[in-house]
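Participant: For reference, the sequence and a predicted model appear below.
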Amino acid sequence: MRPESTNGTSGGGLAVPMAWLCAEFLADEVLRTGGLVEPGSLEYRAGRRTLALTVYLCGAEDGPAGVPTASRLDEWLSVTAYGHPWQEWVRDRMAERESFDRDVSGTDPDLDLARDAWDWLERTELLAADLGDGTDPWHPALPVDPAAVESAQVWTPAWRLGLPLGHLAIHLY
């Protein structure tokens, strides 16, 4: 973290990653409001990090007291929608920010936390229900036997589970 940037403190303090902390707060608020998974679970953590990364990379021009505007919610819905190349979108946005960071300041504590979240989302795998052959994971052709659906599970990167969770939570917000 940059000691030369003090964000309002008197001399020599550490930079405060406010953009990332605000994105994480908004993601937490949206997921808790949706009530789709238990807070503290790995699924919740995947959803929160996926949504926080989306919020952070979209930018944070929100309404009063950090309340997201309708246009901001629409943007998040669009980015997290099924069929949108979210993983490539994240990689492109992160590369843009890293390039800007190298050109301007050297390091950015917000970007460091976003990078850590992205690393966790890519490298952590969660055991989730197998929703089909992967061609249309949100609308699978389910077997007739419901017990077969529950028992069919696959390991998947955390972002693949967090993305639809975040999308549904935005709808419920």
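Facilitator: Sure, I can see it.
Participant: drop to CA atoms for contacts and neighbour counts, all remaining ones
Facilitator: Noted.
Participant: what about residue 114, distance to residue 71?
Facilitator: Counting by CA to CA, to the nearest Å, the gap from residue 114 to residue 71 is 23 Å.
Participant: Those two - which one has more neighbours?
Facilitator: residue 114 (26 against 10; other CA atoms under 10 Å).
Participant: For residue 71, see how far away the residue nearest to that one when sequence neighbours are not counted is.
Facilitator: Nearest residue to residue 114 in three dimensions, chain neighbours excluded: residue 53, at 6.3 Å (CA to CA, 6 or more residues apart in numbering). According to CA to CA, residue 53 and residue 71 sit 18 Å apart.
Participant: Also residue 162?
Facilitator: 22 Å.
Participant: show me the contacts for the residue nearest the centre of the chain.
Facilitator: Geometric centre of the chain, nearest residue: residue 50, 1.8 Å, by CA atoms, centre = their mean. Taking CA atoms under 8 Å, 6 or more residues apart in numbering, we find residue 50 in contact with 117-118, 121, 159, 162-163, 166.
Participant: what helix or strand is residue 148 on?
Facilitator: Per DSSP states H and E, residue 148 falls inside helix 146-151.
Participant: What are the boundaries of the strands in the protein?
Facilitator: 125-129, 153-157 (DSSP state E).
Participant: Deepest-packed of these, please.
Facilitator: Comparing the strands of the chain by mean neighbour count (mean count of other CA atoms under 10 Å), strand 125-129 comes out on top with a mean of 17.
Participant: Which strands or helices does that strand pack on?
Facilitator: helix 146-151, strand 153-157, helix 158-172 (3 or more CA pairs under 8 Å, 6 or more residues apart in numbering; DSSP states H and E).
Participant: Next up, a structure to set beside the first:
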Amino acid sequence: MLHRGQESTDGTGGGELTVPMAWLYAEYIADELLRTGDLMPPTSFEFRAGRDALALTIFLSDTSGELSGIRVVTQLETWLSLTAYDQPWQEWVGDRMAELWSEARRTGGPTPDLDLAAAAWRWLEETELLAPDLDAVPGGGCVAGEDDGPKVWTPAWQLGLPLGHLAIHLF
């Protein structure tokens, strides 16, 4: 979503289109991390879930507005801690998004970056993917095989978050 009448990427304004560089950069980093990890085919919904969860983590962890200038290696530990299994990632995303929306209302409305982050968050929350049931009782009578075990509909963020976390580890 590009908006007219806001500042362009060089800050000059004047009715030019605004390019959501912070979101696009976060999405690019997430995409590269997942492709490097080679965990899922890039055309799969699982890959998209991982990319969006990781992009949200990257975008929302940039509290100083320096995303385009960061060095990925210096941020890996932060992203690992935010995406760890025992962390309340969903609540953190919700709180951070609320903070950004509140700030946007005070300063003249949402940016294209925030619009794209909100769309990714909405997709991650509202979309469910069929995934292996990791809570199933072992030895429940299923034939051994990759696709033969019990499956359960899982919110996309719950599938994408561990993929993103693993991709960071593999980097």
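Facilitator: Noted; the coordinates are in hand. Worth saying up front: this structure is predicted, and the values here are computed from it rather than measured.
Participant: tell me the contacts of the equivalent of residue 124 of the second structure over in the first structure?
Facilitator: The alignment partner of residue 124 of the second structure in the first structure, by TM-score structural alignment, is residue 121. Residues near residue 121 of the first structure by CA under 8 Å, 6+ apart: 46, 49-50, 157-159.
Participant: Which of the residues you listed are retained in the second structure?
Facilitator: Retained in the second structure (both residues aligned by TM-score structural alignment, their matches' CA atoms under 8 Å) from the contacts of residue 121 of the first structure: 46, 49-50, 157-159.
Participant: Please convert the residues you listed to TSV, extending it with distance to residue 101 of the first structure.
Facilitator: Output for these, formatted as TSV (distance: CA to CA, whole Å):
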residue	distance to residue 101 of the first structure
46	26
49	22
50	22
157	27
158	27
159	25
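Participant: how close does the residue nearest to residue 114 of the first structure sit to residue 158 of the first structure?
Facilitator: In terms of CA to CA, residue 53 of the first structure sits 13 Å off from residue 158 of the first structure.
Participant: can you check residue 132 of the first structure too?
Facilitator: Distance, residue 132 of the first structure to residue 158 of the first structure, using CA to CA: 17 Å.
Participant: Excluding chain neighbours, what is closest to the counterpart of residue 130 of the first structure in the second structure?
Facilitator: Correspondence of residue 130 of the first structure to the second structure, assessed by TM-score structural alignment: residue 133. In space, and not counting its chain neighbours, residue 133 of the second structure is closest to residue 151: 4.9 Å by CA to CA, 6+ apart.
Participant: gap between that neighbour and residue 17 of the second structure?
Facilitator: As defined by CA to CA, residue 151 of the second structure lies at a distance of 45 Å from residue 17 of the second structure.
Participant: just to revisit the earlier point, out of the kept ones among the contacts of residue 121 of the first structure, which two sit at the greatest distance?
Facilitator: Farthest apart among these by CA to CA are 49 and 157. That separation is 12.5 Å.
Participant: Helices of the first structure, start to end?
Facilitator: 18-34, 42-58, 70-80, 86-104, 109-123, 146-151, 158-172 (DSSP state H).
Participant: The second structure: matching residues for the second one?
Facilitator: This points to helix 42-58 of the first structure. Using TM-score structural alignment, helix 42-58 of the first structure pairs with 45-61 in the second structure.
Participant: tally of neighbours for the counterpart of residue 160 of the first structure in the second structure?
Facilitator: In the second structure, the residue matched to residue 160 of the first structure (TM-score structural alignment) is residue 158. When neighbours are defined as other CA under 10 Å, residue 158 of the second structure has 19 of them.
Participant: now swap in residue 109 of the second structure and tell me
Facilitator: Neighbours around residue 109 of the second structure, by other CA under 10 Å: 12.
Participant: do the same with residue 36 of the first structure
Facilitator: Counted with other CA under 10 Å, residue 36 of the first structure comes out at 16.
Participant: Alignment lookup: residue 111 of the first structure to the second structure.
Facilitator: Under TM-score structural alignment, residue 111 of the first structure pairs with residue 114 in the second structure.
Participant: Count residues in the vicinity of its match, would you?
Facilitator: 20.
Participant: How about residue 81 of the first structure?
Facilitator: As a burial measure, residue 81 of the first structure scores 16 neighbours (other CA under 10 Å).
Participant: From residue 103 of the second structure, how far off is the corresponding residue of the second structure for it?
Facilitator: The alignment partner of residue 81 of the first structure in the second structure, by TM-score structural alignment, is residue 84. Going from residue 84 of the second structure to residue 103 of the second structure by CA to CA gives 27 Å.
Participant: try residue 161 of the second structure
Facilitator: Distance from residue 161 of the second structure to residue 103 of the second structure, by CA to CA: 26 Å.
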